[in-house]
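A.B. asks: what follows is a predicted structure for the sequence shown.
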Amino acid sequence: MTTNPTHRFDHRKYRPGPVVDLPNRQWPGRTIQQAPIWASVDLRDGNQALLEPMDVTQKRRFWDLLIRLGFKEIEVGFPAASQPDFDFVRWLIEEDRIPADVTVQVLVQAREDLIRRTFEALVGARQAIVHVYNSTSPVQRDWVFGQDREGIKTIARQGAHWVQQGARDYPETRWTFQYSPESFTATEPDYALEVCEAVLDVWQPTPENPCIINLPATVEVATPNVFADQVEWFSTHVSRRAGVILSVHTHNDRGGAVAAAELALLAGADRVEGTLLGNGERTGNADLLTLAMNLYSQGIDPRLDLSDPDEIIRVCTDCTGLTVHPRHPWVGELVYTAFSGSHQDAIRKCLSRQTDDQPWQVAYLPIDPADLGRDYQAVIRVNSQSGKGGVAFVLERDYGLVLPRWMQTELAPLVQQASERRGGEMDPASIHALFRARFIADDPQWLLGYRLDRNGHDVIEARIGDRSGERILRGEGDGAIAAFVAAWTAWSGKRLRILDYQEHAIGEGTDAEAAAYVQLDVEGARITGAAIDRDTVAASLRAVLSAVNRQGRA
C-alpha cells in the first residue's frame, strides 16, 4: 500500500500571518544608534520552558550573573502562580539582593486574586514592574476564551484597574505598570491598539510617570519585516506615546527572533525582552547575547558586559541543562576557527597588518576574538601544528563527541605529542583512541548497576565492582550525580566536588548513546573523566567513576 505524502505535508492548510498596510514605512531608512533598554526574562520565560525548572541555588546563581552583566530590568517570576517564584521574590527583597539601580519585574494574568497575590510578593521592594497580560488574537478570543472583542478588552481594562488598585495599597514602592496584548503578532493591528488604549485610559501615563506597552511575538508568524511594520504602525498610532515605553518580546519559531527585535528597534521600540542564549518556550526567545553583540560589532556600546562569554555559557548550561551549539553566533566554540585554507590565508594576512589604532577590518572575523577572551584558530587537518579546535572538530564530526572546552585543552597536547612522535597527521581513529585511553577509565572500579528514586530529592543506590567483589553505595542529593558523589564521599572519606558536567546524545533515535563529561575536585586535585552509555544516568555515574579511577592511578 502506498501513501500520498501530501497528506502528511500539505502547505495548503496554512495561511500567512496578518500584515499591515504601511506604504510610507520609515524603519528601512533608519539605523540603530544606541542599545535598547534590556529586560532579561531568563528567570521567568526561560525557566518555565525548562524540562526541570531551576532550583533555588540555580536561580540565585543566574540572578548574580545577570547583575554582573549589567541588566537593570529582570523578570524574576510569576509569583502568584508558583510558590517557588513567590519565595524567590521574597528572598531577593528580604535579603536585600536587588541593587538600587535594578528593577525586578513579575508577570501576572489579568485576574484580581492573582494580582493581589503578586503585590504581596513585592512588599518592601524599592521599585518593581508589574506585568499584566491577556490574549487578544482571534483564535484565543474565539476558541480559547469564547469572548468577543469587547469581552477581551474588558478583561484588559479590568486587569489594569486591579493593578492600579494594588499599587495604591503599597505607596512606598515606585511602581511601573506593563501591559502585553499576548499573541500581538496574530492580532488585528487596529484591535491590538484598541485594547492597549483601554489600558492606557486607566493608567494615564505621562513622560514623568510612563508605563510599558510590550508587543510580544508570542508565536512568530511572519517575516521580521512584517513585525517591524506592526511595531511602527502601533508606535505612530498609539496615544500618549511620550508616556509609553514601547517594548518587544520576540520568539524564534521561524528562526527570526533576533532579526525581528533589531527591525523593531528601527521601527520605534525602546526596549527588548529576551534571554541569554535564546532559551524559552518552543524554539526560544530573542537571544540577548547575540543581539547585544550585533550592536557591539557595529560600534555601538551594548551597555552589557559580555567580555567573558565562557562564564555566561557555564552558568547558563549549569542552570538550564541546555548546551550551546558550537556554531552559536559570537560565542560558539568554533566561530573563530577557520577550516578553509583560503580563509586561513586571508585571516593571517589581515592580522599581520591590523594595528590597535585602526578600526577592526580582518577578513572572515567580524570582531576581534580577543574581545571575548577567545583566540582565532586555524584547523584543516589535525597534526602537530593543530590546536584543540581541530581535535574537537574531528571527534564531533566522526564520532559525535562534543567535548567541553576544558577537556579539549587537556586532550590537545596529547594529540600534538603523538603527532610529533608519528611525524605526521593524526587520523580520526587515533585521536579517538587517545581520547578513550585518557578519559574513560573503567578500572579498577566499575559500575554494575544502580537504582534511583526521585521524589523531590534524588536517592541513589549504586552497585560498584572491583577486583575484590562488589559493594553497595547509597547517597542522596539534588540530582543523580550529586547523590552519587555524596555516596562516594561517605564511603571513601574523600571530598569530591563537581566543578563542571556536560552531557549530550550521540546520534538520534531510541538506540542513541549518551556521552557524559565531568570535571571533579578530588581532595584539591582537579581531574576529568568521561563515559559513554545507552543510559544517560549510567553514563554520568560512569564518568564520575572514570575521574575517580584516574585520580587513584595518579
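C.D. replies: Structure received. Numbers count the residues shown, from 1 in each chain.
A.B. asks: CA atoms for contacts and neighbours, from now on please.
C.D. replies: Fine.
A.B. asks: now for the helix or strand where E150 lies, which elements pack on it?
C.D. replies: E150 is located in helix 149-169, with elements delineated by DSSP states H and E. Here helix 149-169 touches helix 112-121, strand 127-135, helix 189-203, going by 3 or more C-alpha pairs under 8 Å, 6 or more residues apart in numbering; DSSP states H and E.
A.B. asks: and here's the other structure:
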Amino acid sequence: MSTPAGPDRVIIFDTTLRDGEQSPGISLNAGEKLEIAHQLARLGVDVIEAGFPIASPGDFEAVRAIARADLGGSRPTIAALARAQAGDIERAGEAVREAAAEGRGRIHTFISTSDIHIEHQMRNTRADVLEGAKAAVAHARSLVDDVEFSPMDATRADVEFTAQVIQVAIDEGATTINVPDTVGYATPDEYAAFLRRLYEHAPGLRDVVLSVHCHDDLGLAVANSLAGLGAGARQVECAVNGIGERAGNTALEELIMLLATRGDRLGYATGAVTTEIARTSRLVSRLTGYAVQPNKAIVGRNAFSHESGIHQDGVLKDRSTFEIMDPASVGIDDAEQLVLGKHSGRAALKDALARLGHPVDGQELRRAFDAFKVLADRKKTVTAMDLEALVADELEAGEDDDLVLVDYTVEVRDARPPHATVVLESAARGRVTGSFTGDGPVDAVFRALDSALGVDARLRDYRVASVTGGQDALAQASVVLELGTPGSAERWDIPGVTGGERITAAGQGVDTDTLRASAIAYLRALNLGVRRVAGPRPQGDAAVAAP
C-alpha cells in the first residue's frame, strides 16, 4: 500500500476483526465479519486487519472472503496477521491473495523483542528473534508487496535491540513498521521518546510508514497514539468502540474525531467519513454482543445528552455552549428522531429502516414487519433506536441458534427465593424444561436455563440498559458467560471435546420485558458457546494474544 498523499495524512488501520475479536466472549462468523468489513469501507478506513488465518479454518475463510469482496467505499487494504513462522505466513498470504493481486493485500507479521517475552514466553534468545524477524519478513515479501512488521511488547524492550530488529525487517522489505504498546504500559511522553530513539538507531525507519498500536490498560491508548503521531508515526491501529484484548485498543471513533475536531491545533487529516461512525459503532456492538457504555466518548448514548438545567439552557440557546461536536458529524441526525406507530404500514417501515442504513426486502421485510407489529402493540411509539434493536434481534441475532425460548414463568414471594421455569425448543432434541431457584428473578431464570440444558455456566458479566426512555422502553440485556464443555459435550453430543475446557461467550437480547430480554441474551450466549465448542479449534498455539 502506498502512503496516502500529504505528510500529515494519517492512515487508519482498523483491527476490530482481529484484535477486537480477541475480546472474551466475541466470536464472529464469516458473514458477520464481512458485514462489518463493508461498513468499515463505508467509514473510509485505509486498512482492515481481517483476522488471523492460521487460528482456524473459519478465520481463514473469513479473511479470504473479505479479501475477495468488492467492498466499495475506500477500497481498503486487507491485512492478515501471522506470527514469524512459515506456516502462519503461507496461510496469511493465501488468505489475502486476491486482494494482493490488486495491490491491496498485506501480511502483518510479528515477534517479541522484550526480554520478558523472549525469556518467559518464547524461551529463546535475542539472536533467535533477529533471525526469526529476518526470515519472516523475507518470506512475507515473497508473497505480497505490502508487509507490516511489529516488534511485540516493544515499549518494555531494549530500544537499541528493538531498533536492530526493525532495521533487519526494513532491509528485508517491510513497508510498515508498527511499534506496539502491547500491554498498555507506556505514558505519552515515554512512548514519544521511545519512537524518537528508534528513528536515531534505525535509519531506514524514515523510509517506511511508522505505525502505533496502543492498548488501554492504563486508559492512555488514545493519548499514546496521539503522542506517536507527534513523534513521526503516520498510521494508527485502532478498533471500533475500543474493543480488544484486556482493556482494549485505541478507540477508532475517539482517534478520528480527536483529529477532526482539533484539526486547528493538531494539523492531521484522515480519510474517514465521520458521519458513518455512529452506525459503525452500533453494528459492531450488535454483532459482538458488547454494549457501549452510556458515557463513552463520541458514541455513548449520553455523549450528546444534557441533564443539567444550566447545560440544557445553554444548548437551547446555542449548541456550541456545551457541545464541541455537532452530533450530525458522527452520524447522529434527524433519522434518530423517526417515530412509527401501530398504524404504520410496511412501506413506512421499509423506508425508515433504509434511512437508518438497514435496507430490507422480501422475506427479511416480512419478518421485520411482523416483529414491528408485535412491538407496536406493546409500545405507543416505536423510535429509530427501537427499530435498530428490532432489526438486530429479529434479522441477525440467533439466526443459527439451535435453542429457542418458548416460555418462562417466575414465581416471586417474600417468604421464599424466586423460582423460575423455562421451556426451550431444540431442533435436535425437541422441548426441554428446567426449573430452579435463585437469589433474584434474573438469577432464577439463568439457573433454570442451566438446569434445562445440563451445562456448567458461570456468569461473568450481565448488563441491562433501556434502548430509549419511557416506561414502555425496550430493554437490551447483555450477557458474558463462561461455559464448561464437559456438560455441554454430553448433552449435545459434541464430538472431539475434551473435559476441563472453559470458553467465554456473549449474547444480547431485546424485549419490553426485562426478564425475557435477559433470558434471550443468556440463551444466545449458550448457543454461541456450543457453536464455538463444536466448530473448528485453533491450530497449535495460534490463539495467543498478538500486538
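C.D. replies: The structure has been received and is ready for your questions. Bear in mind that the values here come from a model prediction, so they are computed numbers and not experimental data.
A.B. asks: would you give the TM-score for this superposition?
C.D. replies: Once superposed, chain against chain, the TM-score is 0.61 (TM-score structural alignment, normalised by the length of structure 2); 378 aligned residues with a C-alpha RMSD of 3.9 Å.
A.B. asks: may I see the buried residues of the helix holding E150 of structure 1?
C.D. replies: 152-153, 155-164, 166-167 (16 or more other C-alpha atoms under 10 Å).
A.B. asks: next helix or strand past that helix?
C.D. replies: Counting by DSSP H and E, what follows helix 149-169 of structure 1 is strand 174-182.
A.B. asks: quick one: residues in contact with that next one.
C.D. replies: 126-137, 163, 167, 192, 195-196, 199, 209-218 (C-alpha atoms under 8 Å, 6 or more residues apart in numbering).
A.B. asks: could you tell me which of those count as buried?
C.D. replies: 126-137, 163, 167, 192, 195-196, 199, 210-218.
A.B. asks: could you pull out the strands for the stretch 301-450 of structure 1?
C.D. replies: 337-338, 377-378, 446-454 (DSSP state E, counting those that start in this stretch).
A.B. asks: could the buried residues of helix 149-169 of structure 1 go into TSV alongside distance to V518 of structure 1?
C.D. replies: Shown next, in TSV, are these (distance: C-alpha to C-alpha, whole Å):
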residue	distance to V518 of structure 1
I152	52
K153	53
I155	51
A156	50
R157	53
Q158	52
G159	49
A160	50
H161	52
W162	50
V163	48
Q164	51
G166	49
A167	48
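A.B. asks: out of those, what pair is the most spread apart?
C.D. replies: I152 and A167 (23.1 Å; C-alpha to C-alpha).
A.B. asks: contacting residues around the equivalent of D216 of structure 2 over in structure 1?
C.D. replies: Under the alignment by TM-score structural alignment, D216 of structure 2 pairs with N252 in structure 1. Shown in contact with N252 of structure 1 (C-alpha under 8 Å, 6+ apart): V219, E220, V258, T283, G284, N285, A286.
A.B. asks: ok, 6 Å please
C.D. replies: T283, G284, N285 (C-alpha atoms under 6 Å, 6 or more residues apart in numbering).
A.B. asks: one more: L353 of structure 2?
C.D. replies: Counting by C-alpha under 6 Å, 6+ apart, L353 of structure 2 has no contacts.
A.B. asks: secondary structure of it: a helix, I assume?
C.D. replies: Yes: according to DSSP: H, G, I helix; E, B strand; the rest coil, L353 of structure 2 belongs to a helix.
A.B. asks: how near is it to L387 of structure 2?
C.D. replies: 7 Å (C-alpha to C-alpha, to the nearest Å).
A.B. asks: and A65 of structure 2, what pairs with it in structure 1?
C.D. replies: By TM-score structural alignment, A65 of structure 2 lines up with W91.
A.B. asks: burial check on its match, number of neighbours?
C.D. replies: Using other C-alpha atoms under 10 Å, W91 of structure 1 is surrounded by 16 other residues.
A.B. asks: please name the nearest non-neighbouring residue to it.
C.D. replies: R97 (7.8 Å; C-alpha to C-alpha, 6 or more residues apart in numbering).
A.B. asks: name the SS class of the one you found, please.
C.D. replies: Look at R97 of structure 1: counting by three-state DSSP, its state is coil.
A.B. asks: count the residues that sit near it.
C.D. replies: A count of neighbours around R97 of structure 1, defined by other C-alpha under 10 Å, yields 15.
A.B. asks: for N249 of structure 2, same thing?
C.D. replies: 31.
A.B. asks: ok, now how distant is it from G219 of structure 2?
C.D. replies: In terms of C-alpha to C-alpha, N249 of structure 2 sits 10 Å off from G219 of structure 2.
A.B. asks: swap in R68 of structure 2?
C.D. replies: 36 Å.
A.B. asks: do R447 of structure 2 as well
C.D. replies: Distance from R447 of structure 2 to G219 of structure 2, by C-alpha to C-alpha: 35 Å.
A.B. asks: neighbour count for those two, which is higher?
C.D. replies: Ranked by neighbour count (other C-alpha under 10 Å), R447 of structure 2 and G219 place R447 first, with 26 against 16.
A.B. asks: helix or strand: which one has that one?
C.D. replies: Applying DSSP H and E, one finds R447 of structure 2 within helix 441-453.
A.B. asks: ok, longest helix in structure 2?
C.D. replies: Identified as the longest helix of structure 2 according to DSSP state H is helix 514-534.
A.B. asks: how big is the angle separating that one from helix 441-453?
C.D. replies: Going by axes from the mean of the first three to the mean of the last three C-alpha atoms, to 10 degrees, helix 514-534 of structure 2 is angled at 40 degrees with respect to helix 441-453.
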